[in-house]
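> structure here, sequence nowhere to be found:
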């Protein structure tokens, strides 16, 4: 074991490997900061470049892009209010209000340090507990997956803002949008109204960019027209110290560790991914907080939870891949393909037959997280220069990036029509004070829930199996308790606000 560890370390710490990993880290951060350009896209573009490398060197470079990409989505989420990747949706809830409040440096630093610690925690768990966690994940059937998604959908209740009804309506709209296009099981078109534009369905990234980016930019233009001064998106930047922010993150150990563990668990479930971990970690942080009313207004706990949760899925996704040969996400599938190109079989015998490669991947994860941290800290001032750019320049530039990202997804002009239409819908809902997060959550989780429900019913027609299988029953019970707790919290907050209003009227 020690010999394999040292052999893996020797390959990872080779000078040329470190240089390639540094380039990969920068590429992942920059790519993920562009709305619509996902981590998966960056990894796919990196794959052909690694064919001429040694197996461990190639995988190390891809892991550096992977880790950097999970953090890069934070940049546009915090500074523009537009999630760079689907796994940064919840980051916008508190990072952007914090940045708009004059603390963009603090918002970025909180996210970067949380991502770093989340990756480190997930890597430690990956090294120590890969086999048992992978065995648990592989035993889950469609019943457990559906129950898990139902539990995840209860997050809607904690993201509804001031109105529970409006939040639920937004969530239902998201679920409805997810049903447009081909049937996920049979491939038959539905709700397309014989329209060529709707026939391929509504790609999730198009919905994400339209709902968050286009509506956000339209709102910025509207605000700019009402204001007398045409300044930058984020005014009055307050100075910050990165190391002080690191201590601030460590002052929330329970939130940091809990969010990282959620990320590891979700990452170990094939097909779940960082977008679910991001929202679920944020939800649990809000539920556990003594001041849940501060969430959505720029609280550090919200940024820490969302970024630690999504970054921890990187290590969690490698657990089933390394131990069982089952990819936890699309990115892990690409990593598997890279190893197979070099003639290495991925599965239970990976650690036995190629121990130096397995331990080298563990080391590469830690090195990649350190590189991500160094790159982000040294480039922080450069990122913050975005806050000095006037709206009349940054809005059209970001709009062009969004359009390019939307078109590059499938190379379809019709996607641009969808982007504009969905952007108008998002702007309208935002103007009417409807929360956008439940809508996006419905679009993310709707297809996964439907696919697993139908698989479960096709395997076993008896619906009571959902309640007789222990893990599924526990998840459904947790979902019920989650809904009850959320409704209770909303009613309690309303009562508190009403009491404050009555007290002010009395004065």
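Done, it's in. All of these numbers come straight from a predicted model, not from anything done at the bench.
> for the rest of this, base every contact and every neighbour count on C-alpha atoms.
Fine.
> quick one: the helices in the stretch 1-150 of the chain?
2-12, 15-33, 39-46, 55-80, 91-100, 104-138, 142-153 (DSSP state H, counting those that start in this stretch).
> for the third one, which helices and strands make contact with it?
The contact analysis (3 or more Cα pairs under 8 Å, 6 or more residues apart in numbering; DSSP states H and E) places helix 39-46 against helix 15-33, helix 55-80, helix 330-341.
> dump these into a markdown table; add distance to residue 263 as well.
Putting the helices and strands packed on helix 39-46 into a markdown table (distance: least, Cα to Cα, whole Å) gives the following:
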| stretch | distance to residue 263 |
| --- | --- |
| helix 15-33 | 19 |
| helix 55-80 | 12 |
| helix 330-341 | 15 |
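> one more structure, for comparison:
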């Protein structure tokens, strides 16, 4: 526990505290704007963190992540437009509550539920993460290889509606990750005679292009020239009935556990946690027919579930180097920016930094209680009155400036444009983008680990399967790849 004590002392300084407060407010604002999302915001933020202290940079990531997940509930409740994908389930009962004049109550429940889910998730990260990190001390090159393969397979299969497209996206990311100088042999690969490709494609440049540009193009397509009027926000206050908050406690407990479990699974995501929590609350209710008609428990379940996924998704990311979702992949990118290698050794190389990030995830969830109350919610709800067309040029300028300052190369702007254009059309084809980034992150790790393992075994490939942990991971990887085939076969037999 010494590293937690040192981490608390490091976090409780002016820089991280100010970053947490400001980024949480910014995150709520981003979530409240339909068309913007935490992934795009963090992708835009990462290039600006090069000169920052790592704890300050991670504090901003934590604040934007937790804040935006709650902020997505604001348009979901007021407009029936989910601010983030994880807020889709919030619209089921949030908008009917607002429609009957209970918008203020629904927003308060969403705020409290988001904070409770985030706090439970952060506590799970602080307890499960160090234990799992100690287990990884027994890992060697073969285990690292299978961890990387399992990560790519699981995200490729579980993210998106088509496992084949997900695996293809992971393979594309793996191919992109091999560009540049081979770290073991020193040979140039896939550089096409271009000297600027010798170092490979910059991960942050590709990230900004893939995740920031497609939402901007989609926002431009809508061509929203006017916002809402003040009367359309429906923010009149309605008091809580006696015992109404107490009846939400079982829903909060159940949804927190579901969100944490979903977060630990690579590739699942907050939207799955929200739907599972919502269905569990509906099945446990004495009046399931009221769900979808303005039941406060539906709002509480959805918001608590999707926020309980937040920090829990960092457990496999920080301990194994396998991102639980796209934001976790961005956190790994932020660590790599500051010279840290995500994976099992991270807890031993930088314990204060890892512990500080865990505490920041906890504190930013607590801040939602403080800054996401009625006053702040009313302020951020006014953002719905801003025309969408004003956001497009502002975000494009931020993207270009952020990408250019990374390396000071104009060619990075063209890489960002190419990645963004590709991401835009890939989303039109329902190809998930997360496996591409995961392939870029885990691909080099898998390649170097398997080559080291083969060098140690003098070229014997069976050595990759002889140790119990590596054999277990190999079976899990094979099972993850075959699972969609098994499901398709079972559906055909039932048909």
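The structure has been received and is ready for your questions. Not measured: the values here are computed from a predicted model.
> let me see the TM-score of these two.
Overlay of the two chains. TM-score (TM-score structural alignment, normalised by the length of structure 2): 0.64; 419 aligned residues with a Cα RMSD of 5.5 Å.
> any idea which of the helices of the stretch 1-150 of structure 1 gets closest to residue 414 of structure 1?
Residue 414 of structure 1 lies closest, by Cα to Cα, to one member of the helices of the stretch 1-150 of structure 1: helix 39-46, at 20.4 Å.
> that older thread, mind putting the helices and strands packed on helix 39-46 of structure 1 into CSV with mean neighbour count?
Shown next, in CSV, are these (neighbours: other Cα atoms under 10 Å):
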stretch, mean neighbour count
helix 15-33, 22
helix 55-80, 30
helix 330-341, 19
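> for residue 378 of structure 1, which of the ones you listed is the nearest?
Short answer: helix 15-33, nearest of the helices and strands packed on helix 39-46 of structure 1 by Cα to Cα, at 11.6 Å.
> what is that closest one packed up against?
Going by 3+ Cα pairs under 8 Å, 6+ apart, helix 15-33 of structure 1 lies up against helix 39-46, helix 55-80, helix 355-384.
> what's in contact with it?
11-12, 37-39, 42, 57, 60-62, 64-76, 84-85, 368, 371-372, 375 (Cα atoms under 8 Å, 6 or more residues apart in numbering).
> please apply the same query to stretch 316-332 of structure 1.
39-40, 43, 66, 122-123, 126, 130-131, 133-135, 137-138, 263-273, 333, 336, 346-351, 358.
> list the buried residues in that stretch.
316-332 (16 or more other Cα atoms under 10 Å).
> gap between the residue mapped onto residue 454 of structure 2 from structure 1 and residue 450 of structure 1?
Counting by TM-score structural alignment, residue 454 of structure 2 lines up with residue 457 in structure 1. As judged by Cα to Cα, to the nearest Å, residue 457 of structure 1 and residue 450 of structure 1 stand 11 Å apart.
> which of these two has more residues huddled nearby?
The neighbour count for residue 457 of structure 1 versus residue 450, taken as other Cα atoms under 10 Å, is higher for residue 450 (19 against 15).
> what's the neighbour count on residue 487 of structure 2?
11.
> am I right that it is in a helix?
Yes. Assignment of residue 487 of structure 2 by DSSP: H, G, I helix; E, B strand; the rest coil places it within a helix.
> measure it to residue 430 of structure 2 for me?
In terms of Cα to Cα, residue 487 of structure 2 sits 20 Å off from residue 430 of structure 2.
> cool, and residue 59 of structure 2?
Distance from residue 59 of structure 2 to residue 430 of structure 2, by Cα to Cα: 33 Å.
> please apply the same query to residue 300 of structure 2.
On the measure of Cα to Cα, residue 300 of structure 2 and residue 430 of structure 2 end up 30 Å apart.
> mind checking which of the two has more residues around it?
Neighbours per residue (other Cα under 10 Å) separate residue 300 of structure 2 from residue 430, with residue 300 holding more: 33 against 13.
> chain neighbours aside, what residue packs nearest to that one?
residue 113 (5.4 Å; Cα to Cα, 6 or more residues apart in numbering).
> burial count for the one you found?
Quick note: residue 113 of structure 2 (other Cα under 10 Å) scores 32 neighbours.
> contacting residues for it?
252, 300, 301, 303, 304.
> pretty sure the third one sits in a helix.
Right, the one you point to is residue 301 of structure 2. Yes. The assignment for residue 301 of structure 2 by three-state DSSP puts it in a helix.
> hmm, residue 253 and it touching each other?
No. Using Cα atoms under 8 Å as the test, residue 301 of structure 2 is too far from residue 253 to be in contact (9.3 Å).
> what about the two, which has more around it?
Set residue 301 of structure 2 next to residue 253 and count neighbours by other Cα under 10 Å: residue 301 wins out with 37 against 16.
> where's that one relative to residue 200 of structure 2, distance?
44 Å.
> what of residue 31 of structure 2?
Taking Cα to Cα, one finds residue 31 of structure 2 at 33 Å from residue 200 of structure 2.
> more neighbours: which of these two?
Between residue 31 of structure 2 and residue 200, counting by other Cα under 10 Å, residue 31 is the more crowded of the two (31 against 19).
> for that one, give me its contacts.
Contacts of residue 31 of structure 2 by Cα under 8 Å, 6+ apart are 37, 38, 67, 68, 69, 70, 71, 72, 73, 74, 83, 84.
> how much does stretch 392-407 of structure 1 stray from structure 2?
Following the fit onto structure 2, the mean deviation recorded for stretch 392-407 of structure 1 is 1.7 Å by mean Cα distance after the TM-score superposition for structure 1.
> in that stretch, what counts as buried?
For stretch 392-407 of structure 1, by 16+ other Cα under 10 Å, it's 394, 395, 398, 399, 402, 403, 404, 405, 406, 407.
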